[in-house]
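Student: return a 3D structure for these sequence lines:
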Amino acid sequence: MLALVLESLEEDKAEDVVSIDLTGKTPIADHMVVASGRSQRHVGAVADHLVRRMKEAGFGTSQVEGMKQGDWVLIDGGDVVIHVFRPEVREFYRLEKMWSADIPADQLAV
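Tutor: Prediction:
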């Protein structure tokens, strides 16, 4: 599933994509992916396409929060949790910093 998520984000021109391995850190997921969209519309489109691609690939229906607002969309794909932000919102919450404090910055970017 992680490969599909990263491929979809790249195809839809998501920016600053970061994949964080959560194995052994939390039972909620094996990976977290954080990405940015350029606008609310772009965030919504990236998230919508990703949800559809995951369903078409046989991963079932994902739980989605924030699609209507388009500032921060959370997609719970089970093994992979995806956050798609507007850049300003991402900078405010800094999720990847919180979850990867022990990983050097140059190893975060995908």
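Student: going forward, measure contacts and count neighbours with C-alpha atoms only.
Tutor: Noted.
Student: contact partners for the residue lying closest to Asp76 once chain neighbours are set aside?
Tutor: The shortest distance from Asp76 to any residue other than its chain neighbours is 5.1 Å, reached at Gln63 (Cα to Cα, 6 or more residues apart in numbering). With contacts taken as Cα atoms under 8 Å, 6 or more residues apart in numbering, Gln63 has the following neighbours: Ile75, Asp76, Gly77.
Student: hmm, 10 Å instead?
Tutor: For Gln63, the contact set (Cα atoms under 10 Å, 6 or more residues apart in numbering) comprises Val51, Leu74, Ile75, Asp76, Gly77, Gly78, Val81.
Student: in strands, which of those appear?
Tutor: Assignment to strands by DSSP state E places the following of the contacts of Gln63 there: Leu74, Ile75, Asp76, Val81.
Student: which among these gets closest to Val5?
Tutor: When those are compared for distance to Val5 (Cα to Cα), Val81 comes out closest, at 9.7 Å.
Student: one more, please, to line up against the first structure:
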Amino acid sequence: MTTPPIKASSERILDTVLSSLEDDKAEDIVTIDLRGKSAMADNMVVCSGRSSRQVAAISEKLTDRLKQEMGIICKVEGKDQGDWVLIDTGDVIVHVFRPEVRDFYQIEKMWMTPQAAPAKA
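Tutor: Got it, this is the predicted structure:
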């Protein structure tokens, strides 16, 4: 009788994601804790690559590493275009952008804690 593989913890997946992104020279890496904000995942990671080619390469290496090291088959969207790649590991969602596309969508702002509105005089 074979035992089923042990599911990797959310923290271990996040550590592997961040390590892979740093190894592949992703820029402006931001981690957003989604626990208590959304049931879709525990964490979201947003980063940039300098070009469409680098965005695609970062994404491909990340999905390969997660598969090899943890047995995680990720859902991936947008890799062919290389402007914005979404990688869903289940517990961690990763967005890899070209800088111009990231600036346009400003996805981090959607998940930031709202700041107090400035007082009107």
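Student: thinking again about what came up before, map the residue nearest to Asp76 of the first structure across to the second structure for me.
Tutor: In the second structure, the residue paired with Gln63 of the first structure according to TM-score structural alignment is Lys75.
Student: do the same with Arg86 of the first structure
Tutor: In the second structure, Arg86 of the first structure lands on Arg98 (TM-score structural alignment).
Student: what's the distance between that match and Met44 of the second structure?
Tutor: From Arg98 of the second structure over to Met44 of the second structure the distance is 17 Å, taken as Cα to Cα, to the nearest Å.
Student: could I get the contacts of Gln63 of the first structure as CSV with distance to Ala14 of the first structure and neighbour count?
Tutor: CSV is the format used below for the contacts of Gln63 of the first structure (distance: Cα to Cα, whole Å; neighbours: other Cα atoms under 10 Å):
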residue, distance to Ala14 of the first structure, neighbour count
Val51, 14, 23
Leu74, 14, 18
Ile75, 15, 22
Asp76, 18, 19
Gly77, 18, 23
Gly78, 21, 16
Val81, 16, 22
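Student: looking at those, spot the one nearest Ile20 of the first structure.
Tutor: In terms of Cα to Cα, no member of the contacts of Gln63 of the first structure lies closer to Ile20 of the first structure than Val81, at 9.9 Å.
Student: the residue positioned nearest the centre of the second structure: what's it in contact with?
Tutor: The second structure has Val94 as the residue nearest its centroid, 1.4 Å off, counting by Cα atoms, centre = their mean. Taking Cα under 10 Å, 6+ apart as the definition of contact, the neighbours of Val94 of the second structure are 14, 17-18, 30-31, 43-47, 59, 62, 76, 85-88.
Student: how about JSON lines for the contacts of Gln63 of the first structure, with distance to His42 of the first structure added?
Tutor: Formatted as JSON lines, those follow (distance: Cα to Cα, whole Å):
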{"residue": "Val51", "distance to His42 of the first structure": "14"}
{"residue": "Leu74", "distance to His42 of the first structure": "14"}
{"residue": "Ile75", "distance to His42 of the first structure": "15"}
{"residue": "Asp76", "distance to His42 of the first structure": "19"}
{"residue": "Gly77", "distance to His42 of the first structure": "20"}
{"residue": "Gly78", "distance to His42 of the first structure": "24"}
{"residue": "Val81", "distance to His42 of the first structure": "19"}
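Student: just curious, which of those is nearest to Lys68 of the first structure?
Tutor: Among the contacts of Gln63 of the first structure, Leu74 lies closest to Lys68 of the first structure (Cα to Cα), at 11.4 Å.
Student: how about that closest one, what's its partner in the second structure?
Tutor: Leu74 of the first structure maps onto Leu86 in the second structure, with residues paired by TM-score structural alignment.
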